[in-house]
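A.B. asks: okay, here's the prediction I keep looking at, along with the sequence it came from:
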Amino acid sequence: MGTTVSIELADDRPDDELGRLIAGVCDWLHEVDARFSTYKADSEVSRFGRGELRLEDASADLRHVLEVCADLWRDTDGYFDAYASGSLDPSGYVKGWSVEVASRRLAEAGSHDHYINAGGDIRMRGHHPEGGPWRVGIRHPWEADKVSWVLALTDGAVATSGTYERGDHIINPRTGQAAKGLRSVTVVGPDLAVADAYATAALAMGEAGIAWLAKRAADGYDSAVVTDDGRAFSSANLPAAV
């Protein structure tokens, strides 16, 4: 998926059993990359985007992703758009979804204390190896060695979308131009796939995304935002560490 993934298991289990759990996560993420990579011409999503694969012949995973992306397009008034770049690219949902699925599979296998970080999209459950919640630093959007917020969670997801690493890679689908107004958007909630999509949509909206995100708090999705001119906003229930 063009990023680094780190996996930390804090369960008290033999090393070989922990190794098998991690290997299972890695196998799943490689499967997702092979199916959904927009950089691989033979991936399922690339073949579907070129019209070489019919929807009825697509995998259950691809059909699920396309259906949810359509729902998110409606829920975000078109700002989450898998076709914003002109061709099919559901990456704004897929990365978070793949990690959410991996976390759920670990939990079903009995791993109740774990942390998966895929390029800043993070899903954690249970407790840190030293006890207490997992702590997540949200990078300062101008000073890479500093953080804007530190979050503390025992069960939840954190997704951050910003322009400070990859530049203007988020498109405002209304204008067809690079999104402007927000430098960094972090969304915290129960489902990483949704949090990831909301962060992408809000960044595409620009400053209007601040008010839109505030309404998502009623559904359990809190947020922290930094604007292009350096102003910071956060929702009342953001799980900031003391």
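C.D. replies: That came through fine.
A.B. asks: from here on, contacts and neighbour counts on C-alpha atoms
C.D. replies: Will do.
A.B. asks: all strands for this protein, in order.
C.D. replies: Using DSSP state E, the strands of the chain run over 5-9, 114-118, 121-125, 134-139, 147-153, 155-162, 171-172, 177-178, 182-189, 222-227, 232-234.
A.B. asks: next, the angle from the fifth one to strand 134-139.
C.D. replies: Taking axes from the mean of the first three to the mean of the last three CA atoms, to 10 degrees, strand 147-153 and strand 134-139 form an angle of 160 degrees between their directions.
A.B. asks: packing partners for strand 147-153?
C.D. replies: Applying 3 or more CA pairs under 8 Å, 6 or more residues apart in numbering; DSSP states H and E, we find strand 147-153 packed against strand 134-139.
A.B. asks: mind redoing it with 10 Å?
C.D. replies: Contact here means 3 or more CA pairs under 10 Å, 6 or more residues apart in numbering; DSSP states H and E; on that basis strand 147-153 packs against strand 121-125, strand 134-139, strand 182-189, strand 222-227.
A.B. asks: my guess is A208 contacts A202, does it?
C.D. replies: Yes - using CA atoms under 10 Å, A208 makes contact with A202 at a distance of 7.7 Å.
A.B. asks: neighbour count: the two, which is higher?
C.D. replies: A202 (28 against 13; other CA atoms under 10 Å).
A.B. asks: ok, and the closest non-adjacent residue to that one?
C.D. replies: G209 (4.3 Å; CA to CA, 6 or more residues apart in numbering).
A.B. asks: who touches that neighbour in this structure?
C.D. replies: G209 makes contacts with T76, Y79, G181, L182, V185, Y198, A199, T200, A201, A202, L203, V225, as judged by CA atoms under 10 Å, 6 or more residues apart in numbering.
A.B. asks: comparison target below:
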Amino acid sequence: MPISIHLRGPDLDAPQVEAAVASAYAWLREVDRLFSTYRADSEISRIRSGELDVADADPLVWQVVALCHHAEEETGGTFTARLPDADGRVRFDPTGLVKGWAVEQAATHLAALTDHAYCLNAGGDVSVGGSTAVLEGTPWRVGIEDPRDRSSIARVVELAAGGVATSGTAARGAHLYDPTRRAYVDRSGSVSVVGPSVLWADVWATALYVGPPELTDRLPAGYEVVRL
């Protein structure tokens, strides 16, 4: 997926800045190595095939497994990490959580640059933060794509710190699974969530897209929903 890092602050060519950016990208490559379902040698693919037991996996895998259980509890079972594969067999697939988690962890490498502000965008999951003094009252402007016309921006969110995540079918088709109906959701529109954590914004964007409208009542304080 396309991943970009934007920084605002002094001396963007400084060695410590280049090192922080390189470290963020290195982290994302490590996440891909462990969690990609498109790589037969990833730990998640080996778990899904029965070759590797979760107990023997990398501790980062344990962390994601725990987060997936927590996300399922928080959303009343609407978010799930057990999805049917191409053969219809239900297997562990944490990719609905991993991207937001990976972005949030990558952003910590950028947050170490205390005199810079950052914006990390990974396939539409956006994490921003860093020095508010650098922003000087001009926060990041995050555009939310119109799901019915992907060449236009339907909404702009201004944010100095936190995350934005969007779920829908405009880009990837019917890939979001509703565990209640045991079916993939195939309808137009999108749901974006803005809040303190891009990890949980991503989880809730998925849950609110596939779940019933009343699920919004479970949304934690500090999060905003944008439905298009």
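C.D. replies: Received it, and whenever you're ready, just let me know what you need. Quick caveat: nothing in here was measured; it's all calculated off a predicted structure.
A.B. asks: and of the contacts of G209 of the first structure, the nearest to E31 of the first structure?
C.D. replies: Distance to E31 of the first structure across the contacts of G209 of the first structure (CA to CA) is lowest for T200, with 23.4 Å.
A.B. asks: in the first structure, which spans are helices?
C.D. replies: Remark: helices assigned in the first structure by DSSP state H are 15-36, 44-49, 60-75, 91-108, 192-205, 208-216.
A.B. asks: please identify the most buried of those.
C.D. replies: helix 192-205 (a mean of 28; mean count of other CA atoms under 10 Å).
A.B. asks: now that helix, how far from the centre of its chain.
C.D. replies: 8 Å (CA atoms, centre = their mean, to the nearest Å).
A.B. asks: what of stretch 200-218 of the second structure?
C.D. replies: Worked out by CA atoms, centre = their mean, stretch 200-218 of the second structure lies 14 Å from the chain centre.
A.B. asks: got the helices and strands packed on strand 147-153 of the first structure as CSV, with mean neighbour count columns?
C.D. replies: Shown next, in CSV, are those (neighbours: other CA atoms under 10 Å):
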stretch, mean neighbour count
strand 121-125, 27
strand 134-139, 18
strand 182-189, 27
strand 222-227, 24
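A.B. asks: reformat these as a markdown table; add distance to T38 of the first structure.
C.D. replies: Output for those, formatted as a markdown table (distance: least, CA to CA, whole Å):
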| stretch | distance to T38 of the first structure |
| --- | --- |
| strand 121-125 | 19 |
| strand 134-139 | 27 |
| strand 182-189 | 24 |
| strand 222-227 | 28 |
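A.B. asks: confirm for me that S49 of the second structure is in contact with R91.
C.D. replies: Yes - using CA under 10 Å, S49 of the second structure is in contact with R91, at 8.9 Å.
A.B. asks: just to revisit the earlier point, which neighbours do A208 and A202 of the first structure have in common?
C.D. replies: Common neighbours of A208 of the first structure and A202 (CA under 10 Å, 6+ apart) are L182.
A.B. asks: pretty sure L208 of the second structure is touching G189, no?
C.D. replies: No - in this structure L208 of the second structure lies outside contact range of G189 using CA under 10 Å: 11.9 Å.
A.B. asks: which neighbours do those two share?
C.D. replies: In contact with both L208 of the second structure and G189: S167, R227, using CA under 10 Å, 6+ apart.
A.B. asks: distance of T80 of the second structure from R181 of the second structure?
C.D. replies: Distance, T80 of the second structure to R181 of the second structure, by CA to CA, to the nearest Å: 12 Å.
A.B. asks: these two: who's more crowded?
C.D. replies: Taking other CA under 10 Å, T80 of the second structure and R181 do not tie; T80 has more neighbours (26 against 10).
A.B. asks: now the more buried one. Nearest residue, chain neighbours left out?
C.D. replies: Closest to T80 of the second structure by CA to CA, 6+ apart is E72, at 5.8 Å.
A.B. asks: ok, now which ones touch that neighbour?
C.D. replies: A66, T78, F79, T80, A81, V203, A207.
A.B. asks: how about the second one: what's its closest non-neighbour residue?
C.D. replies: Of all residues not flanking T78 of the second structure in the chain, A207 sits nearest, at 5.4 Å (CA to CA, 6+ apart).
A.B. asks: how close does the one residue sitting closest to the centre of the second structure get to L67 of the second structure?
C.D. replies: With distances taken as CA atoms, centre = their mean, G100 lies nearest the centre of the second structure, 2.2 Å away. Look at G100 of the second structure and L67 of the second structure: by CA to CA, they are 11 Å apart.
A.B. asks: equivalent analysis for F35 of the second structure, please.
C.D. replies: For F35 of the second structure, the distance to L67 of the second structure - CA to CA - is 14 Å.
A.B. asks: one step back: indicate which one of the strands of the first structure is closest to G92 of the first structure.
C.D. replies: strand 155-162 (9.3 Å).
A.B. asks: out of the helices of the first structure, which gets nearest to G119 of the first structure?
C.D. replies: Going by CA to CA, the one of the helices of the first structure nearest G119 of the first structure is helix 91-108, 9.1 Å.
A.B. asks: what range does that closest one cover in the second structure?
C.D. replies: The aligned range for helix 91-108 of the first structure in the second structure is 95-112, by TM-score structural alignment.
A.B. asks: check stretch 146-164 of the first structure too.
C.D. replies: With TM-score structural alignment as the criterion, stretch 146-164 of the first structure aligns to 152-170.
A.B. asks: coming back round to it: joint contacts of G100 and L67 of the second structure?
C.D. replies: By CA under 10 Å, 6+ apart, the residues touching both G100 of the second structure and L67 are L199.
A.B. asks: and V210 of the second structure, what pairs with it in the first structure?
C.D. replies: So, by TM-score structural alignment, V210 of the second structure is matched to A204.
A.B. asks: hang on, that match packs against P173?
C.D. replies: Yes - between A204 of the first structure and P173 there is a contact at 7.6 Å, judged by CA under 10 Å.
A.B. asks: what do those two both touch?
C.D. replies: In contact with both A204 of the first structure and P173: G78, Y79, F80, D81, A84, A179, using CA under 10 Å, 6+ apart.
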